[in-house]
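> structure here, sequence nowhere to be found:
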């Protein structure tokens, strides 16, 4: 897809006329997992009397005049920070539908005991009572939980700990709350993300419109290919061990209360080890089709040790209205065994 050369951005929703007229710069962070998507707008306030009442929901459309704009969703203005000399205001908006009043008590600390239940049932219970529509990956939904304590934790914090235990990711997406395997968040939310091909130009140099730079990080490459997880056999009064994958093994120091729970934790850890072997950071021309949990395809214009499909963990897009639009991509190798090294 040809993207064009003239960056364009449009804000819609609350105070859209004022924002579009006075927008100096912007930044949109689209992150995988529990991190909420965030939009930051910097506005010029010179010539205005007083500080305008800026709040409510705003939406972002971004792209190029030649190829059109892509809707990146709506955000709730959570913070505004005015400065003097220069007279500006910075608006920070979040995609998560949380408010300062927290009417449903989603951020309120509480203690409770859960179980016997399943991961899917517990997740649906916790999110539904706060007005979210839950979506759970089938691979996680039926995992059995004998007992799990929520001790002086908010429901949001407990949900996060539940996801981390099975190496899953959880995230609010508009009015949905999604619990999924890495790379599946957007598909469960109903958004279909196609691979986005990225090519290096023949004359790749700083200052050029299409300039790309990248850093490959292989320090996280782990020799372990399996793990051992212990669980407490209450009937026999002893700790037992579940082995998942193959040697060499990583020892997971997380107490589990049943063999099934230990196996589920181990399987999640093995998946996580495979994902974390190789990471890349890419600075490239802005592309509104880049999205966290989506895939970027580095084609044969790249060095052989970088080619292939990478799962996007985070996209930080930034620019101004007319002269710049860049993306910083953080991604994890989808198939570490396919990456070649000398």
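Right, received. Where do you want to start? Bear in mind that the values here come from a model prediction, so they are computed numbers and not experimental data.
> every contact and neighbour count from this point should use C-alpha atoms.
Noted.
> please identify the nearest residue in space to residue 40, excluding sequence neighbours.
residue 92 (4.6 Å; CA to CA, 6 or more residues apart in numbering).
> what's the first helix or strand after the helix or strand encompassing that neighbour?
Under the criterion of DSSP states H and E, residue 92 resides in strand 88-94. Downstream of strand 88-94, the next assigned helix or strand under DSSP H and E is strand 109-114.
> could you pull out the helices for the stretch 101-250 of the chain?
Taking DSSP state H, counting those that start in this stretch as the criterion, the stretch 101-250 of the chain carries its helices at 119-128, 138-141, 155-165, 185-188.
> angle of the longest one against helix 119-128?
With axes from the mean of the first three to the mean of the last three CA atoms, to 10 degrees as the basis, helix 155-165 and helix 119-128 are set at 160 degrees to each other.
> return the set of buried residues in helix 155-165.
155-156, 158-165 (16 or more other CA atoms under 10 Å).
> residue most distant from the centroid, the chain?
residue 236 (42.3 Å; CA atoms, centre = their mean).
> mind checking how far residue 296 is from residue 330?
Relative to residue 330, residue 296 is positioned 10 Å away (CA to CA, to the nearest Å).
> longest strand in this protein, by residue count?
For the chain, the strand that runs over the most residues, judged by DSSP state E, is strand 68-83.
> mind giving me the packing neighbours of that strand?
Counting contacts by 3 or more CA pairs under 8 Å, 6 or more residues apart in numbering; DSSP states H and E, strand 68-83 packs against strand 57-64, strand 88-94.
> make TSV from those strands and add distance to residue 126 and mean neighbour count to it.
Below are the helices and strands packed on strand 68-83 laid out as TSV (distance: least, CA to CA, whole Å; neighbours: other CA atoms under 10 Å):
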stretch	distance to residue 126	mean neighbour count
strand 57-64	25	20
strand 88-94	21	21
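> these: which one's closest to residue 82?
strand 88-94 (4.0 Å; CA to CA).
> one more to weigh against that first structure:
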């Protein structure tokens, strides 16, 4: 991805940094309410074993465990839910936001590579892309989360 010059009317937001004309904001944190594992630890969920008539436990990752409330109908469903939550926690370890002149190639769920420094990951997944056309011209704002290939299998 080529970094373009920032339009003079765009100002840097508090907690952000302008680099090569692109506004970048970095921050951690999870997505959504409730308990968050934030990528640390594992996930515990339950499924109902109809043959035994009791609740069974499924663990993904290592302690400490975040417990999902819903009791699932099968072991496979419970494992998928736990792996999905584990993946969400891993992806939300880092976030990247930027605004640049309009680019139609940037869209939600797309993968983008941004090379800045060795300490900053370069592969990101776009979670939100907003294209704006106004008196100042066309701009694209993106919010990204860390792209990780070695995520737990959901199936």
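Thanks, I have it. Since we're looking at a predicted model, the values are computed, not measured.
> so after superposing, what's the score?
A TM-score of 0.73 describes the superposed chains when it is computed by TM-score structural alignment, normalised by the length of structure 2; 135 aligned residues with a CA RMSD of 2.8 Å.
> thinking again about what came up before, against structure 2, where does the longest strand of structure 1 fall?
The counterpart of strand 68-83 of structure 1 in structure 2, using TM-score structural alignment, is absent.
> repeat that for stretch 251-258 of structure 1.
Using TM-score structural alignment, the partner range for stretch 251-258 of structure 1 is residues 67-74.
> same deal with stretch 150-167 of structure 1?
Following TM-score structural alignment, stretch 150-167 of structure 1 has no partner segment in structure 2.
> can you give the contact residues for that stretch?
Counting contacts by CA atoms under 8 Å, 6 or more residues apart in numbering, the residues outside stretch 150-167 of structure 1 that touch it are 34, 106-114, 119, 123, 126, 169-170, 179, 181, 264-269, 271-272.
> okay, now residue 257 of structure 1: neighbour count?
17 (other CA atoms under 10 Å).
> correct me if wrong: it contacts residue 229.
No: applying CA atoms under 8 Å as the test, residue 257 of structure 1 and residue 229 come out as separate, 10.9 Å apart.
> residues touching the longest helix anywhere in structure 1, excluding its own?
Determined from DSSP state H, the single longest helix within structure 1 is helix 259-275. Under the criterion CA under 8 Å, 6+ apart, residues 143-145, 165-168, 222, 224-231, 242-245, 252, 256, 332-336 lie in contact with helix 259-275 of structure 1.
> now do 7 Å
With contacts defined as CA atoms under 7 Å, 6 or more residues apart in numbering, helix 259-275 of structure 1 is touched by 144-145, 165-167, 225-231, 242, 244-245, 256, 332-334.
> which strand is the longest one in structure 2?
In structure 2, taking DSSP E as the definition, the longest strand is strand 123-134.
> which position in structure 2 aligns with residue 333 of structure 1?
By TM-score structural alignment, residue 333 of structure 1 lines up with residue 146.
> rewinding a little: where's the longest helix of structure 1 relative to the chain centroid, distance-wise?
Its chain's average C-alpha position is 21 Å from that of helix 259-275 of structure 1, according to CA atoms, centre = their mean, to the nearest Å.
> what's the mean deviation for that helix versus structure 2?
For helix 259-275 of structure 1, the mean deviation from structure 2 after alignment is 1.5 Å (mean CA distance after the TM-score superposition for structure 1).
> now the angle from the helix or strand that that helix is followed by to strand 308-319?
Of the helices and strands lying after helix 259-275 of structure 1 in sequence (DSSP H and E), the nearest is strand 279-285. If you take the same axes, to 10 degrees, strand 279-285 of structure 1 sits at 50 degrees to strand 308-319.
> average offset of strand 279-285 of structure 1 relative to structure 2?
With mean CA distance after the TM-score superposition for structure 1, strand 279-285 of structure 1 departs from structure 2 by a mean of 1.3 Å once superposed.
> structure 2: matching residues for that strand?
Counting by TM-score structural alignment, strand 279-285 of structure 1 pairs with residues 95-101 of structure 2.
> residue 40 of structure 2 matches what in structure 1?
In structure 1, residue 40 of structure 2 lands on residue 224 (TM-score structural alignment).
> which ones are touching the residue nearest to its match when sequence neighbours are not counted?
What sits nearest to residue 224 of structure 1 in space, not counting adjacent residues and going by CA to CA, 6+ apart, is residue 248, at 4.9 Å. In this structure, residue 248 of structure 1 makes contact with 223-226, judged by CA under 7 Å, 6+ apart.
> for residue 321 of structure 1, state which of these is nearest.
Closest approach to residue 321 of structure 1 among these (CA to CA): residue 223, at 46.7 Å.
> quick check: chain neighbours aside, which residue is closest to the closest one?
residue 248 (6.9 Å).
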